[in-house]
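here is my input; please provide its structure:
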Amino acid sequence: MSSHRLFRFPKPAWLNSGNTRTAGVYAAGALFSLGFFMLIDVASWSKSAMNPSDPPVHVTFVDWIPGICSALGMLVINSIDKSRLSADSFSYSGNGVAWKARLVLFLGFALLAGGLAGSVVVLVLKYIVPEYSWPTTWMGVGNVVANGLVMLSSAVLWVAQNMEDEYTYNLAL
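Take a look at the predicted model:
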């Protein structure tokens, strides 16, 4: 057993397979699309009610802001090259590459957390405090679930991208 390991149990061999990595990427895409489908479903249900007074409140741009923040956070987090997070030993990209990458990563996670927190705030202030009934409250709950799914898909994609593949090539000039 290696002395550099944190836990006593070894990592399962299936975690390093290419199929697991591919399944993780597909699962992240499915979670992301399910989250935005839910957001679009809530917005379309809000606008397509037969009676204009039912629901008494509709989805507006304020409801979309948390979803936009979550999508931008996912984009920022998963566009960072993971090797840059510990790249201070490499001098080919200039000084302080690791802290810059960590700062951008922090901003991405802040966007994700802000999106989820914003959707909870919209749920509470727009749907819970005025005491709307269930079908109307679903618009706020769906927004929170959608942002939670985007956050979960970002975590799944981060883990899937960090898996070591048996066919990893390092090309250097």
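
going forward, measure contacts and count neighbours with C-alpha atoms only.
Will do.

the closest residue to Gln161 other than its chain neighbours: neighbour count?
Residue nearest to Gln161 in three dimensions, not counting chain neighbours: Arg21, with 7.0 Å by C-alpha to C-alpha, 6 or more residues apart in numbering. Neighbour count of Arg21, defined by other C-alpha atoms under 10 Å: 21.

what is the strand or helix carrying Arg21 packed up against?
According to DSSP states H and E, Arg21 maps onto helix 18-47. Applying 3 or more C-alpha pairs under 8 Å, 6 or more residues apart in numbering; DSSP states H and E, one finds that helix 18-47 contacts helix 134-162.

list the buried residues in the helix it packs on.
Neighbour-count burial for helix 134-162 flags 136-158, 160-161 (criterion: 16 or more other C-alpha atoms under 10 Å).

you'd agree the residue nearest to Gln161 is up against Ala160?
Yes - the pair Arg21 and Ala160 qualifies as a contact (C-alpha atoms under 8 Å) at a distance of 5.1 Å.

residues of the helix holding Arg21 that come out buried?
Of the residues in helix 18-47, 18, 21, 24-29, 31-36, 38-40, 42-43, 45-46 count as buried by neighbour count, 16+ other C-alpha under 10 Å.

please give me the structure for this one as well, since I'd like to look at both together:
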Amino acid sequence: MHAHSPYDEPQLPPPVHVTFVDWIPGFCTLLGMIVVNMIDKDRVRGDEGFGDSRAVWRARLFLFIGFALMAGGLAGSVTVHVLKYYLHAYQEQYLYYGYANISQNVALMLSAVVLWISQSVGSEYEYNLSI
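Below is the predicted model of the structure:
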């Protein structure tokens, strides 16, 4: 994806391009979302006799790794925005790429939370917010 030239001077090339560095935080957040939502919640709680205590410990470790990947993706998108777009004092139309990257990661994290909560619903009118 390439940016358009400035509107007041259409002959100039755009000063910034979206590169692979802009995509890395989104990949980290997506991988964290997948890891978090693949873990069985009963295994994390230790309910229903899921093997030994090491299985519970490993499930909690993978849950932590998933949340760490999502937090790292969000921190990475903020870092890319500040270092690549904000510090170079681009026009507002180019700062949008950094804002879009941050909002993408926030939306992925919120969707992971919604999916996590919806998996714990026992019935149609009951919500259980425990881990």
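
got a list of what the spatially most central residue of structure 2 touches?
With distances taken as C-alpha atoms, centre = their mean, Thr29 lies nearest the centre of structure 2, 3.0 Å away. Going by C-alpha atoms under 8 Å, 6 or more residues apart in numbering, Thr29 of structure 2 touches Leu69, Met70, Ala71, Gly72, Gly73, Leu74, Asn105, Leu108, Met109.

and the residue in structure 1 that it lines up against, which of the three is it?
Structural alignment (TM-score structural alignment) places Thr29 of structure 2 against Ser70 in structure 1. The three-state label given to Ser70 of structure 1 by DSSP: H, G, I helix; E, B strand; the rest coil is helix.

with Glu166 of structure 1 as the reference, measure out to Ser70 of structure 1.
Noted for Ser70 of structure 1: a distance of 32 Å to Glu166 of structure 1, by C-alpha to C-alpha, to the nearest Å.

again with Glu131 of structure 1
Using C-alpha to C-alpha, Glu131 of structure 1 is found at 55 Å from Glu166 of structure 1.

of the two, which one has the most company?
Under the neighbour definition other C-alpha under 10 Å, Glu131 of structure 1 and Glu166 were set side by side, and Glu131 has more, 12 against 9.

which residues does the closest residue to Val78 of structure 2 other than its chain neighbours contact?
Once flanking residues are discounted, Val78 of structure 2 sits nearest to Ile102: 6.1 Å by C-alpha to C-alpha, 6+ apart. Counting by C-alpha under 8 Å, 6+ apart, Ile102 of structure 2 touches Leu74, Ser77, Val78, His81.

what lines up with Ile102 of structure 2 in structure 1?
In structure 1, Ile102 of structure 2 lines up with Val144, judged by TM-score structural alignment.

and the gap between its match and Ala117 of structure 1?
For Val144 of structure 1, the distance to Ala117 of structure 1 equals 8 Å [C-alpha to C-alpha].

equivalent range in structure 2 for stretch 109-119 of structure 1?
So stretch 109-119 of structure 1 sits over residues 67-77 in structure 2, by TM-score structural alignment.
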